[in-house]
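A.B. asks: 3D model of this:
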Amino acid sequence: MYQRILDEVDVGVHAVDETGKTIIYNKKMMQMEAMDSQDVMNKNLLDVFMFKEDQSSTLVKALQEGKVTSNVKQTYFNNKGREITTLNNTIPIFENDQIQGAVEIAHDVTKLERLIKGNINRNGALRFTFDSIIGGSAAITDVIENAKRATRTSSYVLIVGETGTGKELFAQSIHNGSNRFSGPYISQNCAALPDNLIESLLFGTKRGAFTGAIDQPGLFEQANGGTLLLDEINSLNLNLQAKLLRVLQEKTIRRVGDTKDTPVDVRVIANMNEDPIDAITNNRLRKDLYYRLGVVTVFIPPLRDRKEDIPLLVKNFISKYNELFQMEVKGLSDEVKQSFEEYDWHGNVRELEHIIEAAMNIMMDDEATIMYSHLPFQYRSKMHVKDRVTPVFSIDTFLKDQGTFTAPLKEKMDLFEKSYIESVLRKNNYNISKSAILLGLSRQSLQYRMKKLNITIE
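C.D. replies: As a prediction, this is how the structure comes out:
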């Protein structure tokens, strides 16, 4: 019955005698440490487990010092070299004032540690710098230059771009180019976890805040001195956005269940995959948070607005997968090149890479050119399909209205573009989003063109 009770409790129990030999090792402890009872029982603790140089066994410490320790985090390795992290309460056992052994009650926090460590990168582990961004078009080089300027300060940055445009790449590049490059870089997708967990993960928890809560630093504390990337910031509920705004303004955090504030020095970079104005209008983003985050705003253009970069991107992806797959693919057929030019690339650069990778997976070893037949079926079925805007007036009518054929081509092109955009705006009652869709542009690109051409909405 004694053994059954030990095996039923949902905490690890590990006890040693005065020599450090294991005398109790329950089922939960076996699960946490991925060990069998026979590997541990009646063996000296230090003969079975390995500890980091800067840490010692909390059980051995209890034997040596005779002190009770509470909520001590310990990371060590089992007999197969697997890393284990536990939160321990360790108690020395006395009899007639002599230490007869020690018992440890352990909570498994290995998964939480891996989640946090999986988000934390030091400068040596980050893959991307501005040199990693491929493209020579004006659309992307202007964005790169603006992002490079953001490396000079620690102001908050908002990166806006459709899915697959490379927001993470820009965020890492900004961090690596800043004076925080040697500090931690933490990336957290705000849509990946439920609200109650994301709050604890961001701000940390105080022991006793809720059942099972332990003293645990959040990602803001983990990122102290470095950069915290919050991906899909618009997926946070509005209450969490209000708490985040407080942290950004006061530069302090308060753990869940705590009453004291802790100062933090963190540069926050936030990502969004939709227009901030649309998010605010649809109550997915607080206006005050947008103004606080958007001190520096980087709009990454979609691939359809920089199609001249496709050849460079294709060359890079072919080179990448040639090395991975041990192939010697040289390029694309003319038909594939044309279809790439016609396609709208709703999945952006990521979609282009996936198409190249998929095509190279089905090519024969002796084939050197990606043919149209190599492309995945789901893309071939829509590659040549492109919605085109029906002209609302003819070129002849436009030229007749202008009344002269002596102006330079660029001047006429600008006039035509301005007239065309104004006509589409009128047709859609000056709705920017609807007009952008009809023109095949992103909302940001349309607003950029309107500003350049001095188009105003009355």
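A.B. asks: C-alpha only now, for contacts and for neighbours.
C.D. replies: Noted.
A.B. asks: okay, how far is it across stretch 398-417, tip to tip?
C.D. replies: Terminal residues of stretch 398-417 lie 11 Å apart, using C-alpha to C-alpha, to the nearest Å.
A.B. asks: Helices of the stretch 301-450 of the chain, residue ranges please.
C.D. replies: Assigned by DSSP state H, counting those that start in this stretch, the helices in the stretch 301-450 of the chain fall at 310-325, 334-342, 348-362, 377-380, 395-402, 409-427, 432-439, 443-452.
A.B. asks: right, and those helices - which one's nearest residue 56?
C.D. replies: helix 310-325 (42.3 Å; C-alpha to C-alpha).
A.B. asks: looking at this protein, which residue ends up farthest from its center?
C.D. replies: residue 96 (57.0 Å; C-alpha atoms, centre = their mean).
A.B. asks: quick one, which of the helices of the stretch 301-450 of the chain is nearest to residue 31?
C.D. replies: The nearest among the helices of the stretch 301-450 of the chain, by C-alpha to C-alpha, is helix 310-325 at 37.3 Å.
A.B. asks: Which positions in the closest one come out as buried?
C.D. replies: Buried positions in helix 310-325, judged by neighbour count with 16 or more other C-alpha atoms under 10 Å: 310, 311, 313, 314, 317, 318, 319, 321, 322.
A.B. asks: structure for this one too, so we can compare:
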Amino acid sequence: MYLRIPYIDRVGIVHDITLILAKRETNIISMEVQEGIVFLECQDVLQDQRIEFVEELSSISGVQEIVEISFMPSKGRAEQLEAILTSVQDGILAVNQDSIITQCNPAAVRMLKLSAQQVPGQPLGSTLFKNLLIQETLQTGCQHNNREVFIASDHGYCVVNTIPLRNKCDDVIGVIAVIRDTHDVRNLMRSMTTSLPMTFADIPFVSPVMEEVLGQARRYAASDSTILINGETGTGKELFARALHSASRRAKAAFVPINCAAIPDTLLESELFGYTEGAFTGAVKGGKPGLFELANGGTLFLDEVGDVSAHLQVKLLRVLQEQRVRRVGSNKEVAIDVRIIAATNRNLEDMVSDKTFREDLFYRLNVIPLLIPPLRERFEDIRLLSEIFLKRFAEKLQRSVMRFSPLALQRLEGYNWPGNVRELKNIIERAVNLVDGEEVQSEHIFLGRLSGSTAAPTLVQFETYQTLEERLGEIERVILQQTSLRFRSSRRMGAVLGLSHTAVLKKMRKYELPLS
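C.D. replies: Modelled structure (predicted):
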């Protein structure tokens, strides 16, 4: 039976209540006294005696009323606290100065792999007592904020906050540890910082060769196997890597890119594998997770993997084989689940032959090869990409330019594009900055010094030709020969030279030039 008894404060009111219960031989189970209210839990009173019992309590001087309630306030608070602790995803662990667990929610039980015998009332294991910084907080009274520590959890590391509990004399009598799974922390960071995902639909093309490559890539995305993307600089290898990730079952997890050629070898190891506190001079307090850990459950993109040193090639091979990673300066290994997408503009097979790239690592990376064609081999896409970049930069730079002149387009389509799509993008941005009107002219297109530039075509040193037709024929032969080196089909050559593909074939046969 639970009762709520509001009263006017006076000395002895609790004594009077207990006297009545003692007189009636009714056992008091618990009593809570707040300012102006007594909450009473006692054994049940028979129904026919309840009215008399209530009237007797009501007759006590100062008692305002007797209200029957469903539970004691302490029980309500305990149930509310239990509901809160159960609902939060962070682990919450309270320990007293004797390392006895006084509070522990289900998340902490799961993350710390506690047994049923280690629920409140039992001592916390000495390893966790130390690793969770609880021992240090008890000894020093200092709290720790967002410290990454190693525990035997699913992900190896967790983020811990410790709060010392003090009595009225300011002595530390316990510690509350708030434990957060690093996987959850990284998911939160990713949701707040990542840009919109890149998909295959975001890769523009009209050329048959790109249609075939994208068809291959879509099939590869469904697999979890390692992919090695080959392609010249500027062809969009990272774009394909992001699209592969977005189309995979890992799309909701992290995509972590790193350019292996842009980071010195001494730093690349700690970036990939992470490090522990004190591993080297300048190491961040508490250590730092590596990119393999950050990409756990998702995709790690190793761009320019051909530039990785021999030392790191060995460590990289070990991670790929064992799916476990060890931080620099640590003897603890963490299991990871990461899909690797690697990319390079170098010929790794030649590097294997030259003993500059490990053969076993090459085979580990080259499970599924994907070749991205250079822009000069996808002639049909030059106009499409140029118009897309023109519109994008016109909006960005707030210019009124709307189109290319025929000569400007002919100039773009006649260039060899050694820098591929990246070079095209930069040249269009430059042109938009130079245009005053609505149309990009030929003089606004500044190409490189490589083939296709404004330099005069190479001429043959003539000796004893008698007629103009013979001289023009030799120049025509040189032009066809140079064009065939840049554009590998008669249709592309014809589009550049203003001829039909049959006319190109006829002239090639006339001058006995090879057809590709």
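A.B. asks: Can you give me the TM-score here?
C.D. replies: The TM-score (TM-score structural alignment, normalised by the length of the first structure) is 0.60; 318 aligned residues with a C-alpha RMSD of 4.2 Å.
A.B. asks: circling back: could you dump the helices of the stretch 301-450 of the first structure into CSV with distance to residue 238 of the first structure added?
C.D. replies: Shown next, in CSV, are the helices of the stretch 301-450 of the first structure (distance: least, C-alpha to C-alpha, whole Å):
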stretch, distance to residue 238 of the first structure
helix 310-325, 38
helix 334-342, 40
helix 348-362, 29
helix 377-380, 38
helix 395-402, 49
helix 409-427, 33
helix 432-439, 24
helix 443-452, 24
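A.B. asks: List just the one of those helices that sits closest to residue 216 of the first structure.
C.D. replies: Of all those, helix 348-362 comes closest under C-alpha to C-alpha, at 35.8 Å.
A.B. asks: What is the end-to-end distance of stretch 228-243 of the second structure?
C.D. replies: 14 Å.
A.B. asks: Output the residue interval of the first structure matched by that stretch.
C.D. replies: Taken onto the first structure by TM-score structural alignment, stretch 228-243 of the second structure occupies residues 158-173 there.
A.B. asks: Run the chain-centre distance for that stretch.
C.D. replies: 9 Å (C-alpha atoms, centre = their mean, to the nearest Å).
A.B. asks: One more: stretch 413-423 of the first structure?
C.D. replies: 39 Å.
A.B. asks: Ok, stretch 335-344 of the second structure next?
C.D. replies: That offset, for stretch 335-344 of the second structure, works out to 13 Å (C-alpha atoms, centre = their mean).
A.B. asks: Which residue numbers in the first structure does it align to?
C.D. replies: The aligned range for stretch 335-344 of the second structure is 263-272, by TM-score structural alignment.
A.B. asks: Pull out the buried positions in the matching stretch.
C.D. replies: Buried-residue list, stretch 263-272 of the first structure, by 16+ other C-alpha under 10 Å: 264, 265, 266, 267, 268, 269, 270, 271, 272.
A.B. asks: what's the mean deviation for the strand or helix carrying residue 352 of the second structure versus the first structure?
C.D. replies: In the assignment (DSSP states H and E), residue 352 of the second structure maps to helix 348-353. Compared with the first structure after fitting, helix 348-353 of the second structure has a mean deviation of 2.8 Å; criterion: mean C-alpha distance after the TM-score superposition for the first structure.
A.B. asks: so where do the strands sit in the stretch 101-250 of the second structure?
C.D. replies: Ranges of strands in the stretch 101-250 of the second structure, per DSSP state E, counting those that start in this stretch, are 101-104, 144-150, 157-166, 172-181, 227-230.
A.B. asks: Can you tell me the closest non-neighbouring residue to the residue positioned nearest the centre of the second structure?
C.D. replies: The centroid of the second structure falls nearest to residue 254 when counting by C-alpha atoms, centre = their mean (2.8 Å). Closest residue to residue 254 of the second structure apart from its sequence neighbours, by C-alpha to C-alpha, 6 or more residues apart in numbering: residue 298 at 4.7 Å.
A.B. asks: and what of residue 451 of the second structure?
C.D. replies: Closest to residue 451 of the second structure by C-alpha to C-alpha, 6+ apart is residue 416, at 5.9 Å.
A.B. asks: Which position in the first structure pairs with that neighbour?
C.D. replies: Residue 416 of the second structure maps onto residue 344 in the first structure, by TM-score structural alignment.
A.B. asks: who are the neighbours in contact with residue 87 of the first structure?
C.D. replies: 71, 72, 73, 74, 106, 107, 108, 109 (C-alpha atoms under 8 Å, 6 or more residues apart in numbering).
A.B. asks: and the gap between the fifth one and residue 94 of the first structure?
C.D. replies: Right, the one you point to is residue 106 of the first structure. From residue 106 of the first structure to residue 94 of the first structure the distance is 20 Å (C-alpha to C-alpha).
A.B. asks: still on that earlier bit, indicate which one of the helices of the stretch 301-450 of the first structure is closest to residue 231 of the first structure.
C.D. replies: helix 348-362 (16.5 Å).
A.B. asks: just checking, what packs against the closest one?
C.D. replies: helix 310-325 (3 or more C-alpha pairs under 8 Å, 6 or more residues apart in numbering; DSSP states H and E).
A.B. asks: Just put the strands of the stretch 101-250 of the second structure in CSV and tack on distance to residue 508 of the second structure.
C.D. replies: Compiled in CSV, the strands of the stretch 101-250 of the second structure are given as follows (distance: least, C-alpha to C-alpha, whole Å):
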stretch, distance to residue 508 of the second structure
strand 101-104, 83
strand 144-150, 69
strand 157-166, 67
strand 172-181, 67
strand 227-230, 32
